[in-house]
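In: following is a predicted model, sequence given first.
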Amino acid sequence: MIFDAFWSPIILSLKVAALATIIVMVFGTIIGRVLARSSKRYKVLLETFFLLPMVLPPTVIGFFLVIIFGKNSPIGQWIETLFQQSIMFTYWAAVIASTVVAFPLMYQSAKTGFIIANEQIEDGARDLGATEIQVFLYVTLPLAFPSLLGGMILSFVRALGEFGATLMFAGNIPGKTQTIPTAIYMAIDASNMSLAWALVLTTVGMSLIFLLFIQLINKKVISS
């Protein structure tokens, strides 16, 4: 029982954070590339919208997710009709909540990476006959890769520690939606400090490793 109470939220959190990171990596990279060198008037509005989850309280994000995907919303009703169940209080609800809060970090890192990518090198590749896809894959992407990797790691750590939005939208169902933060909250509420300490130290240890990895990447980029 104690074994399950410790490992179950850790394994679930890693799965949720990994899937959320993959999603934000794809969309954050694409949107970051599009807006990095865009001069459209709507760019400021879009960026403000994409970065909003960084400053909103997690409970506010959870509230909006409930409104958007709840049973009374058109999207929620469509999902329930399609899958015969509501998306709320499911594994996918935890993934959506983590994706929303982690996206700004990936987007900002991707945009920064594409901005600092050398346009002259890209133009040189075009002059040599490379297509836009080839330029992106073999020139732009490698130049922006350190920023993209840093964004991925930060997004993963942020998704791993998501609490408020997940609790409101996905709930706290052991073995189903109970992630590390919600498990810590419940352990403290039940005065189970040994479990709370074990989960806290595990989370701190994983976060330190990931952040140290980012520092090593930045140091390598600067030295090169």
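Out: Structure's in. What do you need? Residues are numbered from 1 along each chain as shown.

In: from now on I want contacts and neighbour counts done on CA atoms only, so please keep to that.
Out: Fine.

In: quick one: the helices in the chain?
Out: In the chain, helices defined by DSSP state H lie at 2-36, 43-55, 58-69, 74-83, 91-116, 119-127, 132-135, 141-160, 164-169, 180-189, 193-223, listed in chain order.

In: try this one next to it:
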Amino acid sequence: MADWLSPAEWDAVRLSLRVALWATVFSLPVGILVAYALARWRFPGREALNVLVHLPLIMPPVVTGYLLLLAFGTRGPVGGFLDSVLGFTFAFRWTGAALAAGVMAFPFMVRAVRLSIEAVDPKLEQAASTLGASRIWVFMTVTLPLILPGMIAGTVLTFAKGMGEFGATITFVSNIPGQTQTIPLAIDLLLETPGGEARAARLAGLSILLAATALALSEWISRRVAARVGGA
């Protein structure tokens, strides 16, 4: 692959994988918590939380990127604090690209896990609770094994969305080769470059291959997990 792609294109591939991986890693635990809260708990502001989680699906990605820039830029309330106190910066860095990808993919994670949790019979959890098990233990031993296929589906969707995120990323962290230029941003630049169509087509083909592989792997793992859970 290194011979097939130029060094700049290979950098975009590696950065895309890095961004998608970290976006998925940080989205998974938070996504499970939010999905469980929406599926099982009743609390003031539940509907507002549900709307907030799904807003990135409805708003233009550029708006999401702009809001991230306002909040996490070096002059923003969160970004300014992190920069001055911890020396950590999101804006115009690969970390910002991971944040943008995670925010845009978060609804996919939450929805996949939430649907899996809602499919679990609450009586199973209640039965374990009556035997003296704590909520955490009930979740770990009863709920978690049953929602594994949904978790896998959400993880793959989050990773795939992170690989393909464009609008929020370019607004928040710009298109800097070697720093923030993921595959979609590299394709956009190549399409604006005279004679860059062939290179853009290579990256587009690679994107399709990576996405198809991820989905196929997800289906295979989900079927195996579902078969084990069903036979348990």
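Out: Arrived safely. Everything numeric here is computed off the predicted structure, so don't read it as measured data.

In: residues near A39 of structure 2, how many?
Out: A39 of structure 2: 17 surrounding residues under other CA atoms under 10 Å.

In: centre-most residue in structure 1?
Out: A102 (2.9 Å; CA atoms, centre = their mean).

In: residues contacting the corresponding residue of structure 2 for it?
Out: A102 of structure 1 is assigned A105 in structure 2 as its aligned equivalent, the criterion being TM-score structural alignment. Under the criterion of CA atoms under 8 Å, 6 or more residues apart in numbering, the contact partners of A105 of structure 2 comprise L157, T158, F159, K161, G162.

In: nearest to D121 of structure 2, of the residues you listed?
Out: Minimum distance to D121 of structure 2 across these is 24.9 Å, recorded for L157 (CA to CA).

In: wait, what's in contact with the residue lying closest to that closest one once chain neighbours are set aside?
Out: Counting by CA to CA, 6 or more residues apart in numbering, F108 is the residue found nearest to L157 of structure 2 once chain neighbours are left out, at 6.4 Å. By CA under 8 Å, 6+ apart, the contact set of F108 of structure 2 is G154, L157, T158.

In: corresponding residue for the first one in structure 1?
Out: It stands for G154 of structure 2. Under the alignment defined by TM-score structural alignment, G154 of structure 2 is paired with G151 of structure 1.

In: what's the neighbour count on the nearest residue to that match once chain neighbours are set aside?
Out: In this structure, G151 of structure 1 finds its nearest non-sequential neighbour in M106, 4.5 Å apart by CA to CA, 6+ apart. M106 of structure 1 sits with 28 neighbouring residues when counted by other CA under 10 Å.

In: what sits against M106 of structure 1?
Out: Taking CA under 8 Å, 6+ apart as the criterion, M106 of structure 1 is in contact with V24, M25, G28, T29, L148, G151, M152, L154, S155.

In: with distance to E119 of structure 1 and neighbour count as extra columns, can I get those residues in a markdown table?
Out: Supplementary listing: the contacts of M106 of structure 1 in a markdown table, determined by distance: CA to CA, whole Å; neighbours: other CA atoms under 10 Å:
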| residue | distance to E119 of structure 1 | neighbour count |
| --- | --- | --- |
| V24 | 25 | 25 |
| M25 | 22 | 25 |
| G28 | 20 | 27 |
| T29 | 17 | 24 |
| L148 | 17 | 26 |
| G151 | 21 | 30 |
| M152 | 23 | 28 |
| L154 | 26 | 22 |
| S155 | 27 | 29 |
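
In: and of those residues, the nearest to I87 of structure 1?
Out: Sorting the contacts of M106 of structure 1 by how near they are to I87 of structure 1, with CA to CA, puts V24 at the top with 19.5 Å.

In: give me the nearest residue to the closest one, chain neighbours excluded.
Out: Distances taken as CA to CA, 6+ apart put F103 closest to V24 of structure 1, at 5.2 Å, once the chain neighbours are dropped.

In: before we move on, what about F72 of structure 2?
Out: G79 (3.8 Å).

In: and that neighbour, how far from A91 of structure 2?
Out: For G79 of structure 2, the distance to A91 of structure 2 under the criterion CA to CA, to the nearest Å works out to 8 Å.
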